[in-house]
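In: Below are the sequence and a predicted model; questions follow.
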Amino acid sequence: MAGDEDSLAGNKNGERTIDPSSPYYIHASDYPRQMQANDPLNDSNYSDWCQEMTNFLFAKNKMGFVDGSIPKPDQSKDMYMPWLRCYAMIKGWLTTAMEKEIRGSVKYATSSLEIWSDLRERFGKESAPCAYELKQDLTLIRQDGSSISTYYTKLRSLWDEIQTVLLPPR
């Protein structure tokens, strides 16, 4: 990626440091087992999990590692070790937010992009059966004594989920 070398700067001791605005920067408070999704990824919550993880990765300036816009550099490049540290951190974040069975299926991945793509392929497919089930849920929902705001929140959640399932392919 052009400008990667600009991410490195020398400090007063002559050591190279990473600019805090760089995607290669890892804050001292970051750690691999940091929880960043409300519920671990399972067979039925990929859409919600993906949204939460995407928000978390954008906030940490690491989305480029999972969407492929920050490719793995050559081992001979200065940015190889910072990339490797970021990969280890992101892999920790992703796997911490998965059920054990799913975690085992991605433990040998060689990049965050590989993990992200594998999960999207397995769980993120447009699903006519899922859309059908959600539409059925929508027809069965009733207020049943709950407040208007609670009822509307349930409706809105189903509508949003249906929209997510029916999104056109990218």
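Out: On my side now, so go ahead.
In: Could you use CA atoms for every contact and neighbour count after this?
Out: Noted.
In: elements contacting the one helix or strand W49 maps to?
Out: Counting by DSSP states H and E, the element that carries W49 is helix 46-59. Other helices and strands packing on helix 46-59, by 3 or more C-alpha pairs under 8 Å, 6 or more residues apart in numbering; DSSP states H and E, are absent; none qualifies.
In: here comes the other one, which I'd like you to weigh against the first:
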Amino acid sequence: MANNRNLHLNQDPTSVYFIHPSYASSSQLVSTKFNGTGYANWKRSMILSLSAKNKLSFVDGSLTKPYNATLEGKAWDRCNDLVCSWLLFNLDDVIAKSVLFFKSAREIWLDLDERFGYTSMPQLYSLEQ
């Protein structure tokens, strides 16, 4: 929720629904697009970028979707779409196509984590050595 009730949700810089004019949907948030390797590094970079923009709550599950018919519900939809577009733009084309039809940034995030967020035993052994 916005702290300043005089401002619209997407105009209050303290609100998770704030959208700065520089927030382009085709922004390269991290140095390289995720192509299937180096998921932990890509994920950490995305977390930092999303946190800096006050949008981490759209992927980490701490912000639930409000009722659609409210102003907050409409603001949530708009910000969720923005975060989805950032995620898609920062993924390799093949991976982006595989998550294109998920409805929320959280669903995309969970799918990527499920597919790429594991550590294999040989990788773990190699890291420990």
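Out: Received it, and whenever you're ready, just let me know what you need. Bear in mind that the values here come from a model prediction, so they are computed numbers and not experimental data.
In: and the helix holding W49 of structure 1, which stretch of structure 2?
Out: Residue correspondence for helix 46-59 of structure 1 in structure 2, counting by TM-score structural alignment: residues 39-52.
In: For the matching stretch, give me the average deviation versus structure 1.
Out: Average distance between stretch 39-52 of structure 2 and its aligned residues in structure 1, after superposition and using mean C-alpha distance after the TM-score superposition for structure 1, equals 0.4 Å.
In: Same question for that stretch: list its buried residues.
Out: Going by neighbour count (16 or more other C-alpha atoms under 10 Å), the buried part of stretch 39-52 of structure 2 is Y39, W42, K43, S45, M46, I47, S49, L50.
In: so what's the nearest residue to the second one once chain neighbours are set aside up against?
Out: In space, and not counting its chain neighbours, W42 of structure 2 is closest to F34: 6.4 Å by C-alpha to C-alpha, 6 or more residues apart in numbering. Contact partners of F34 of structure 2, counting by C-alpha atoms under 8 Å, 6 or more residues apart in numbering, are W42, N90, L91, D92.
In: Could you tell me which residues make contact with L110 of structure 2?
Out: Counting by C-alpha under 8 Å, 6+ apart, there are no residues that L110 of structure 2 touches.
In: what about it, which SS state?
Out: Three states are possible here, and by DSSP: H, G, I helix; E, B strand; the rest coil the one that applies to L110 of structure 2 is helix.
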